[in-house]
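S.K.: With the input below, show me the fold.
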Amino acid sequence: MSDTTSINPNGILAGKRILVAGVTMDSSIGFATAKVAQEQGAEVLISNFGRALGITRRIAKRLPVTPPVIELDVTDADHLAALPDAVREHVDGLDGVVHSIAYGNPATLLGGKFMGGPWEDVAQAVQVSAYSLMSLAQAARPLMSPGGSVVGLTFDATVAWPAYDWMGVAKAGLESCSRYLARDLGPEGIRVNLVSAGPLRTLAAKAIPGFSDLEDMWATRAPLGWDNADYAPTAKAVCALLSDFFPATSGEIIHVDGGFHAMGA
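M.R.: Sure, this is the predicted structure:
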């Protein structure tokens, strides 16, 4: 059952209309973001597609307020074209969009398989994980007037990580895409930023062979410590960027990783 008593009418997102794209399980950054956004007063919509859509509809009921669930495949031109009308069935516009979407075939692209990754799978990973940030922002653009905030999720693409392989390349594309979007959408008052989280035990992460090697690094090198099962710090950062507390920040990557990124050894 939904519990509206946990909603804060004076929260930092009070009155905001937010679409969180790519929510599957309740053990995900997208779900945690939707929860914090609602707790901070936002009216939230979530999306997924295909076979996962039924799962999303079920886990939506675990949020403080059960949100509308929209079918959206960010690689489907028809879905993208239909997004404004689908959103307007529930709200009259959007103040924020969260891109919580990524995919790379773990059997061919991850876990030490960088050399020889087939182009067809690489192309899919880049389209779903990077190009879709532009696709989603462009689809939501008519809904975001006189401006708003687009926030995506990355995993630091400035270095090569064990096991991450072609997803690291896709994330590098995502990070570059966010900067160009910040340039092109800024004149319309739309901010575009990313949150770079430390390793979290999401469904996607569990599918990466050798992901535990990344987790082990954080255990010893993050000065603030790191809990790979706690999605709240990342979700709170996303919601802060969706709020009016970062009115002049765009093209930025905010690290939520316990301070790991700043340590040399």
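
S.K.: contacts, neighbours, all on C-alpha from now
M.R.: Noted.

S.K.: Would you confirm that Ala157 belongs to a helix?
M.R.: No: per DSSP: H, G, I helix; E, B strand; the rest coil, Ala157 lies outside any helix segment and is coil.

S.K.: Which residue is the nearest non-sequential neighbour of it?
M.R.: Ala172 (4.9 Å; Cα to Cα, 6 or more residues apart in numbering).

S.K.: State the helix or strand in which the one you found lies.
M.R.: helix 165-185 (DSSP states H and E).

S.K.: list the helices and strands that helix packs on?
M.R.: helix 106-109, helix 119-126, helix 132-140, strand 148-154, strand 190-197 (3 or more Cα pairs under 8 Å, 6 or more residues apart in numbering; DSSP states H and E).

S.K.: looking at it, Cys207 is touching Pro106, isn't it?
M.R.: You called it Cys, but residue 207 is Ala. Yes: shown here, Ala207 and Pro106 form a contact pair, counting by Cα atoms under 8 Å, at 6.5 Å.

S.K.: all helices of the stretch 1-150 of the chain, in order?
M.R.: Listed in chain order, the helices of the stretch 1-150 of the chain (DSSP state H, counting those that start in this stretch) span 29-39, 52-59, 77-88, 106-109, 119-126, 132-140.

S.K.: who wins for proximity to Pro162 among the ones you listed?
M.R.: helix 106-109 (12.2 Å; Cα to Cα).

S.K.: Also this sequence, please, to line up against the first:
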Amino acid sequence: MTASEAAPPLQRTPVLAGRKALVVGVANDHSIAYGCASAFRVAGAELALTYLNEKARPFVEPLAQGLEAPLFLPLDVSVPGQMEAVFDAIRDRWGTLDVLVHSIAFAPKQDLQGGLLHCSAEGFAKAMDISCHSFVRMARLAAPLMTGGGAMFAMSYYGANKVVPNYNVMGPVKAALEASCRYLAYELGPVGIRVHAISPGPLKTRAASGLKDFDLLLNEAAERAPVGELVDVMDVGWHCAFLASDFARRVTGDTVYIDGGIHIRA
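M.R.: Now for the predicted structure:
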């Protein structure tokens, strides 16, 4: 008997088959969150998606239907009770959760575009609450549902570590988000939950359009990237699907750059 005859046939099971994933932050099909949701679905996961409000719903609902998401729920993290309602629905429908993606950020326009020096206390606090502390609150609600372990993701950017012109208040806020990921990875590691800060390169998303001279930033990034081009939302999604799988079961706490190598440049 040859080795090939004795070996059992390979089972090509999708790497996230049977997993349940909550993806927060889909606004349209250019969203990083949509790239993650699409990759998770192809990898076999079942999805719960959220939409910001009734104005956003018509843009997000067809995407949720295309991804066969059985849970499609409103979530504005600044509205008391909405986050708890999302996790209550997940508990009622699934009982457990395996993957959480936090892909939301916000700062008032005048505070975002006015430079850090002139950022108001109110604007700074709002940016920190929505862009950073809401991830901590989500983690607190998600952790009890991750009874078999799991993976959590928050979206950052290179401006958290180096000064990027016009990124302004979001630089300190994303730095806090990355630090929060490290501390959550430490606290949740003993129960098998891994936490990742994901740092994509510049992408043409709706959120990024609020940055001054963003087109110039995109062009410069494409020129600086060692691979010679920008990443897209599916590049981010596929990498997150890998990190959510058992192939990365002992990877946690790092900021993972998915930017075509831009961050290695001086």
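
S.K.: could you dump the helices of the stretch 1-150 of structure 1 to a markdown table with distance to Gly147 of structure 1 and mean neighbour count?
M.R.: Formatted as a markdown table, those follow (distance: least, Cα to Cα, whole Å; neighbours: other Cα atoms under 10 Å):
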| stretch | distance to Gly147 of structure 1 | mean neighbour count |
| --- | --- | --- |
| helix 29-39 | 18 | 26 |
| helix 52-59 | 28 | 17 |
| helix 77-88 | 15 | 16 |
| helix 106-109 | 37 | 19 |
| helix 119-126 | 27 | 17 |
| helix 132-140 | 11 | 21 |
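
S.K.: so which of these gets nearest Ser243 of structure 1?
M.R.: That would be helix 29-39 among the helices of the stretch 1-150 of structure 1, by Cα to Cα, at 9.5 Å.

S.K.: helices or strands up against the closest one?
M.R.: strand 17-21, strand 43-48, helix 232-242.

S.K.: right, so those: which one is the most enclosed?
M.R.: Of all the helices and strands packed on helix 29-39 of structure 1, strand 17-21 has the most neighbours on average by mean count of other Cα atoms under 10 Å, namely a mean of 26.

S.K.: hang on, the earlier thing: wait, the residue nearest to Ala157 of structure 1 sits on Thr158?
M.R.: Yes: if you go by Cα under 8 Å, Ala172 of structure 1 and Thr158 touch, sitting 7.3 Å apart.

S.K.: can you tell me which residue in structure 1 aligns to Asp246 of structure 2?
M.R.: Using TM-score structural alignment, the partner of Asp246 of structure 2 in structure 1 is Asp244.

S.K.: what's near enough to touch that match?
M.R.: Residues in contact with Asp244 of structure 1, defined by Cα atoms under 8 Å, 6 or more residues apart in numbering, are Ile12.

S.K.: Where in structure 2 does the helix holding Ala172 of structure 1 fall?
M.R.: Going by TM-score structural alignment: helix 165-185 of structure 1 matches residues 168-188.

S.K.: Neighbours of the residue nearest to Ala157 of structure 1, how many?
M.R.: Residues lying near Ala172 of structure 1 (other Cα atoms under 10 Å) number 21.

S.K.: measure it to Ala32 of structure 1 for me?
M.R.: 24 Å (Cα to Cα, to the nearest Å).

S.K.: And for Ile190 of structure 1?
M.R.: 23 Å.

S.K.: Asp78 of structure 1 now?
M.R.: 28 Å.

S.K.: Determine which residue in structure 2 is aligned with Ala222 of structure 1, please.
M.R.: Looks like Ala222 of structure 1 aligns to Ala225 there (TM-score structural alignment).

S.K.: repeat for Ala140 of structure 1
M.R.: So, by TM-score structural alignment, Ala140 of structure 1 is matched to Ala142.

S.K.: Hmm, that match is touching Leu97, no?
M.R.: Yes: counting by Cα under 8 Å, Ala142 of structure 2 does reach Leu97; the two are 7.1 Å apart.

S.K.: overlap in contacts of those two?
M.R.: Joint contacts of Ala142 of structure 2 and Leu97 (Cα under 8 Å, 6+ apart) do not exist.

S.K.: give me the element Leu224 of structure 1 is part of.
M.R.: Going by DSSP H and E, Leu224 of structure 1 is not in any helix or strand.

S.K.: picking that back up, reformat the helices and strands packed on helix 165-185 of structure 1 as JSON lines; add distance to His255 of structure 1.
M.R.: JSON lines is the format used below for those (distance: least, Cα to Cα, whole Å):
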{"stretch": "helix 106-109", "distance to His255 of structure 1": "25"}
{"stretch": "helix 119-126", "distance to His255 of structure 1": "22"}
{"stretch": "helix 132-140", "distance to His255 of structure 1": "19"}
{"stretch": "strand 148-154", "distance to His255 of structure 1": "9"}
{"stretch": "strand 190-197", "distance to His255 of structure 1": "5"}
